[in-house]
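# here are the coordinates; sequence isn't available:
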């Protein structure tokens, strides 16, 4: 078997086209996942992985066109990583933008009472909440002053002072 090194590393699609395609797909997927779908996930489940795989597969052709070489894949991946870094930097530098890009903590429990309306916003069941509370070694809601779902999906618990 003879490897054709020039075919593996040659660029057959315009690098600018790869950057534009990568940029367009990144912005579209960013808006879908961070702005439209604001669901915060505490842990990644099988359905979440399935959605990511399907989205990645569906986005591949729109993003990549007919690229064939490793070099073109490097350009495309670098474009996506650069946009991700830029958005993170922008949300750090421009605090008003942070409220759009990263949801504020959502109150789930106040003075030992579950806030059902906020639970419904996140499609979180009582059993899921209680499971997360057990991770904090809490078995009774009366121990809790406040509990929040953070933007990364983690639950923060503030216990009542004894």
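Yes, it's here. Here the structure is a predicted model, which means the values were calculated and not measured.

# only C-alpha atoms for contact and neighbour calcs from this point on.
Noted.

# mind giving me the packing neighbours of the helix or strand harbouring residue 158?
Taking DSSP states H and E as the definition, one finds residue 158 inside strand 155-159. Under the contact definition 3 or more CA pairs under 8 Å, 6 or more residues apart in numbering; DSSP states H and E, strand 155-159 sits against helix 126-135, strand 144-149.

# comparison target below:
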């Protein structure tokens, strides 16, 4: 239970590699993966965690090995949060920026498709904002995957 089958530094390297590769994969996969999960998205995240478990521990079943990997993952997450907070360039690279989906009641269909949003998701955001299409000033896909709709200001 406490006897590790690998050297401690190998757990650190494995944890760092898996963390950085998965971070890159999540950034490439788009905002929907990070934002509101559909049941399919949740399933993918659960399967991702299972698929990399052996890569993290190299088959080691020890408590110490698991704790080392957990500490590496938490430390890397804290490092990324620190870098995001102190560098606008890193923040943009790690978290992304908002994307303009439409304005003045008109949606940019090509942008919506590129962001892999469905019409139902856009319509749901409009309902949540209690906004009719002709009342919409701007619609954004936020970096966290949420759609923000801003109404026109009344004169």
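Looks like it arrived, so ask away. None of these values were measured; they are calculated from a predicted model.

# quick one: TM-score?
Scored against TM-score structural alignment, normalised by the length of the second structure, the superposed chains reach a TM-score of 0.90; 153 aligned residues with a CA RMSD of 1.5 Å.

# returning to that earlier point: now the strand holding residue 158 of the first structure and helix 126-135, what's the angle there?
Using axes from the mean of the first three to the mean of the last three CA atoms, to 10 degrees, the interaxial angle of strand 155-159 of the first structure with respect to helix 126-135 works out to 60 degrees.

# what are the ranges of the strands in the second structure?
Defined through DSSP state E, the strands belonging to the second structure, from first to last, are 99-103, 106-107, 136-141, 147-151.

# would you check the span in the first structure matched by the shortest one?
When you say that, I think you mean strand 106-107 of the second structure. Counting by TM-score structural alignment, strand 106-107 of the second structure lines up with residues 113-114 of the first structure.

# mean offset of that stretch relative to the second structure (after superposition)
Aligned to the second structure and superposed, stretch 113-114 of the first structure gives a mean residue distance of 0.7 Å (mean CA distance after the TM-score superposition for the first structure).

# hey, which helix is longest across the first structure?
Criterion DSSP state H: the longest helix present in the first structure is helix 70-93.

# how close does that helix sit to the second structure?
Here helix 70-93 of the first structure, set against the second structure after superposition, deviates by a mean of 1.1 Å using mean CA distance after the TM-score superposition for the first structure.

# list the residues that contact residue 149 of the second structure.
Applying CA atoms under 8 Å, 6 or more residues apart in numbering, one finds that residue 149 of the second structure lies in contact with 125, 126, 129, 131, 136, 137, 138, 139, 140.

# and residue 7 of the second structure, by the same measure?
With contact set as CA under 8 Å, 6+ apart, residue 7 of the second structure has no partners.

# that one corresponds to which position in the first structure?
With TM-score structural alignment as the criterion, residue 7 of the second structure lines up with residue 14 in the first structure.

# please apply the same query to residue 122 of the second structure.
Per TM-score structural alignment, the equivalent position to residue 122 of the second structure in the first structure is residue 129.

# number of nearby residues for its match?
Burial of residue 129 of the first structure is recorded as 17 neighbouring residues (other CA atoms under 10 Å).

# cool, and the one 5 residues further on?
As a burial measure, the neighbour count of residue 134 of the first structure was computed by other CA under 10 Å and equals 12.

# swap in residue 21 of the second structure?
Applying the criterion other CA under 10 Å, we find 11 residues in the vicinity of residue 21 of the second structure.
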